[in-house]
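Participant: Sharing a sequence plus its predicted fold:
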Amino acid sequence: MSFFTKPTKAKATATVRAKDDGHDRPVPWIENRPRSMTDVSAQEEVVQVLRKCLESQNLPHLLFYGPPGTGKTSTILAMTRDMFGPELMRSRVLELNASDERGIQVIREKVKNFARSTVSQNDSGRSCPPYKIIILDEADSMTSDAQAALRRTMENYSKITRFCLICNYVSRIIEPLASRCAKFRFKPLPVEQSKAKLAYICGQEGITHEAGALDQVIDASEGDLRRATMFLQSAHRLYTNQALTAPAIQEIAGVIPAQRIAELTSAWQSKSYEAIRTAVDQAVWAGFSAHQIISQVHDAVIDGAQWTSLQKAQLAQLMGAVDKCLSDGADEHLQLLNFMMQASKLVA
């Protein structure tokens, strides 16, 4: 199934289509979010509790946290759709991405104005609770002042407005704010459920794949279903009319071949600066990311039997320091070379 062509009525498709001025336009597969709570994959404990809240219509403030791509935003959007219906969602639900609008001014203007506004008239004929919902995605990117202002807003308008904070790192949410919310931890999707979801997408889009291809997608995405879906769509577009293979997925995901990682770790034994520099130069010239190299070297070290527990701990500490430097914007080539030279001394 072509991503850019309109699907026929005879065949269902997982490709989402949105209306723009009366015309259909294709959008990425990751936008095919669950339409209701029954469509949410995994997270059984969270879904069970939220369904109870739906039945009683007594919803507390919510705090969803966990790794990206585990269904946090999709779950709350599916819940609000079940709660209000598509007609009332426009007036009852405000969704903001706090990573873009994270200052105190946004809290004082957009959030506060929406929170204190009266609840819109319910003309849909369905039973729904008498309050609105404000969804703040990436709430851990909000400044401390903005979070403090949000706490006061939550206190003043809790009778007519509920808040749902979504974040990756709950430790970055101030305690006065977190204590006012019911916390729900979203776990990485199990391999079986991720594979079943990807197989469903392949069936809907007419994608053929060889054995091991979906396993490679799951390994490369590290439990992130959104990333896995993007890998699958990118590979399908690149290898149209071909069966997807594990090497093809590795190429799309930027996974470094195991042989290249073995060459880097083997260079430690040489104790030669020239040999180490050659291995690093070849990896950099091949276009591999330094972050990806460090990540896969870390996995190789942890699984390797040729290093002692003390050496593994020392190498992990060294890789943590290098990863911090890379995150701060240090030169990748120099950081990799420095890491390799220090690692060669540790494994002596």
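Facilitator: Perfect, thanks for sending it.

Participant: From now on I want contacts and neighbour counts done on CA atoms only, so please keep to that.
Facilitator: Will do.

Participant: For the residue lying closest to L232 once chain neighbours are set aside, list the residues it contacts.
Facilitator: Distances taken as CA to CA, 6 or more residues apart in numbering place V217 nearest to L232, at 7.2 Å, with adjacent residues excluded. For V217, the contact set (CA atoms under 8 Å, 6 or more residues apart in numbering) comprises 228, 231-232, 246, 249-250.

Participant: try this one side by side with the last:
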Amino acid sequence: MEITSCFCWVSAAVFVITLLWRFIWGGGTHVGALVGALGASLCFILPPVYRGVALLGCSFILTFVTERRGKMLQAGGRAVLVTGCDSGFGHALAKRLSDEGLQVFAGVLDVNGGGAQQLRERGSEKLKVLQLDVTDSAQIETVHQYICTQVEDTGLWGLVNNAGVLQCPTDAELQPITWYRRCMDVNFLSAVRLCQVFLPLLRRSRGRIVNVTSMAGEVPLPMFTSYGASKAALSMFSRVLRMEMCVWGVRVTLIQPGGFRTSIFGNSEDVSRFTDEVLAAVSPEAREDYGKMYISSLPGFLSKMSQQSSEDLSPVVEDMLHALLSVHPRPLYTPGQMAWLLPLLHRCCPAAVSEFLIRRLFVPSACRPAGLTTS
């Protein structure tokens, strides 16, 4: 009886705290209000044991399902630097922020490329396309000096570290060490460097840092070791930086998308190159155990993932906009299918259960390593 009572009190406390967090600090919605009213009503209807379970369920819905938009800041007079604007999330965000009236500095890997040209053709004075290879310290410094002359005493309001690379999903043993270095350099170290360079301007405006991570940085996904490790590093860096920057009034937010089709999946030329690089770097023993047929089949998994991903990037872009302009931005946004569900299952389920589910979802079954096939 005492255990049941304790469980009910803990569930009620969690529900009340979640309700306060959602509506006082984050702003509520009609759906959230209905869930709150339902939870309060259940306290008077259900027996103690079921009451606790119901309250925890309502807390879950309030946390992960209901929208929390709240009051937004005025866009005028604010400047944002976005990396990786050649295509994908960065390209769409640069357009969206420009339409909202913000001054946008869109960093691109190729200033003469098609994506950069599309941004310039918009003819907006508030959208400046800048050459920015995030791994090039000289280009970072050039962009920094230019932005300093543009924002002057107002500072930079936002930095969106969006640039990233994926490589080809491959078994950890087969991935060339150069892939690990490339992922860490682009996905993690470049974001650290940009934060260090631009934080003086961000502190001046008490602005925002938005770092784009990945579900692979929180959930161990087979064949995503180099990518997942780099995104996990960025996630931990961002969480620590958020605590350090709160005393300066700078907000640090994570965007953790799941299941969106962008150019990060590469093209047909990339697929061929991935296979050649793996075959050239792998040891003779591993080549024999895995087999050339299996290794050559891996880029097909990348193409299949791309086809199954959503082409609608608006959920990610809207969350980025909210992170930049909301009075109360969230610490973490999880747009996309399973972007919040799979991490939750990974944290809450026994390892055997979560790993079984992940393998069923992410390990290709069309081809197996030669050493595992029966003769």
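Facilitator: Sure thing, it's come through. All values derive from a computational prediction rather than experimental measurement.

Participant: Just give the TM-score of the two.
Facilitator: After superposition, the two chains reach a TM-score (TM-score structural alignment, normalised by the length of structure 1) of 0.31; 171 aligned residues with a CA RMSD of 6.3 Å.

Participant: I'd like the contacts of V217 of structure 1 as TSV, with secondary structure and neighbour count appended.
Facilitator: Formatted as TSV, those follow (DSSP: H, G, I helix; E, B strand; the rest coil; neighbours: other CA atoms under 10 Å):
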residue	secondary structure	neighbour count
A228	helix	25
F231	helix	21
L232	helix	24
A246	helix	17
I249	helix	23
Q250	helix	19
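
Participant: Which members of the residues you listed are the farthest-apart pair?
Facilitator: Using CA to CA, the two most remote members of these are A228 and A246, lying 13.3 Å apart.

Participant: quick revisit: can you tell me the helix or strand for the residue nearest to L232 of structure 1?
Facilitator: If you go by DSSP states H and E, V217 of structure 1 is part of helix 213-221.

Participant: can you check A33 of structure 2 too?
Facilitator: Assigning secondary structure by DSSP H and E places A33 of structure 2 in helix 30-42.

Participant: buried sites along that helix?
Facilitator: 32-33, 35-36, 39-40, 42 (16 or more other CA atoms under 10 Å).

Participant: What is the nearest of these to S137 of structure 2?
Facilitator: Distance to S137 of structure 2 across the buried residues of helix 30-42 of structure 2 (CA to CA) is lowest for G32, with 45.9 Å.

Participant: Please tell me how far the closest one sits from I61 of structure 2.
Facilitator: Computed as CA to CA, to the nearest Å, the G32 of structure 2 to I61 of structure 2 distance reads 8 Å.

Participant: can you check N211 of structure 2 too?
Facilitator: 25 Å.

Participant: Looking at those two, which is more packed in?
Facilitator: A side-by-side neighbour count of N211 of structure 2 and I61, using other CA atoms under 10 Å, places N211 first with 28 against 17.

Participant: list the contacts for that one?
Facilitator: Going by CA under 8 Å, 6+ apart, the list of residues near N211 of structure 2 reads 160-162, 191, 234, 238, 252-255.

Participant: Kindly supply the ChimeraX command isolating those of these that are buried.
Facilitator: With 16+ other CA under 10 Å as the criterion, this ChimeraX line picks the buried residues out of the contacts of N211 of structure 2:
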select :160,161,162,191,234,238,252,253,254,255
